[in-house]
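Colleague: this is the structure alone, sequence omitted:
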């Protein structure tokens, strides 16, 4: 691997979405209000209905999210990606195989933890 002199770009406020057939798990990470240098995160679940996706966009906007990264198998990502992109978010679609195989990062889906998913909106 060749080393480059490109500047490192850090995204201050972002969201990660795990997309399934009928639901989404969304995690927002942002700077902590009271602890400089620390980050806080909040996780919510949404259904894939249009009204729920619009509520998701509002929630992301309320946290000043600038980048949304998502992973999904099949074509379930399309409605989420296109709606959030139309709402003005920068969206990245990530290969689920690559995300799950990052060294030092355990898989933390609700199903893997034995926690049944439940929809919020």
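Modeller: Great, that's in hand. As the structure is a prediction and not an experimental result, all values here were calculated from the model. Residues are numbered from 1 along each chain as shown.

Colleague: only C-alpha atoms from now on, for both contacts and neighbour counts.
Modeller: Fine.

Colleague: for the residue nearest to the spatial centre of the chain, which non-adjacent residue is closest in space?
Modeller: A centroid search over the chain (Cα atoms, centre = their mean) returns residue 16, at 1.3 Å, as the residue closest to the centre. The shortest distance from residue 16 to any non-neighbouring residue, by Cα to Cα, 6 or more residues apart in numbering, is to residue 69 (4.8 Å).

Colleague: comparison target below:
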């Protein structure tokens, strides 16, 4: 089966895997090697996540809406990035 290629709409994005105590962030994009880091879910750690994402040039962040753990992460990141809450 042939692979379908889709146009890249977001130059640099991040996917978050949100857990109760940690957030695993993977960034990738044009001219950006894929990188993954893990952050704690305390506000000061999420602020470090914001800084790291900004340094990587990330504009869009997607996270799954599992349980309620995504909500505090969303509220801390809101205003810094285009946020997408998606169904896994």
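Modeller: Received the coordinates, thanks. Worth saying up front: this structure is predicted, and the values here are computed from it rather than measured.

Colleague: the residue nearest to the centre of the first structure contacts residue 30, correct?
Modeller: No. If you go by Cα atoms under 8 Å, residue 16 of the first structure and residue 30 don't touch, sitting 11.7 Å apart.

Colleague: and the top helix by length along the first structure, how far out from the chain middle?
Modeller: What stands out as the longest helix in the first structure, according to DSSP state H, is helix 50-62. Centre-to-centre, helix 50-62 of the first structure and its host chain are 13 Å apart (Cα atoms, centre = their mean, to the nearest Å).

Colleague: buried residues in that helix?
Modeller: 52, 53, 54, 56, 57, 60 (16 or more other Cα atoms under 10 Å).

Colleague: so which of those residues is the closest to residue 41 of the first structure?
Modeller: residue 60 (12.2 Å; Cα to Cα).

Colleague: so what corresponds to the closest one in the second structure?
Modeller: Under the alignment (TM-score structural alignment), residue 60 of the first structure maps onto residue 53 of the second structure.

Colleague: okay, now the alignment partner in the second structure of residue 89 of the first structure: neighbour count?
Modeller: Under the alignment (TM-score structural alignment), residue 89 of the first structure pairs with residue 81 in the second structure. Residues near residue 81 of the second structure, counting by other Cα atoms under 10 Å, number 18.

Colleague: which residues sit in contact with residue 81 of the second structure?
Modeller: Contacts were defined as Cα atoms under 8 Å, 6 or more residues apart in numbering; by that measure residue 81 of the second structure touches 58, 59, 60, 61.
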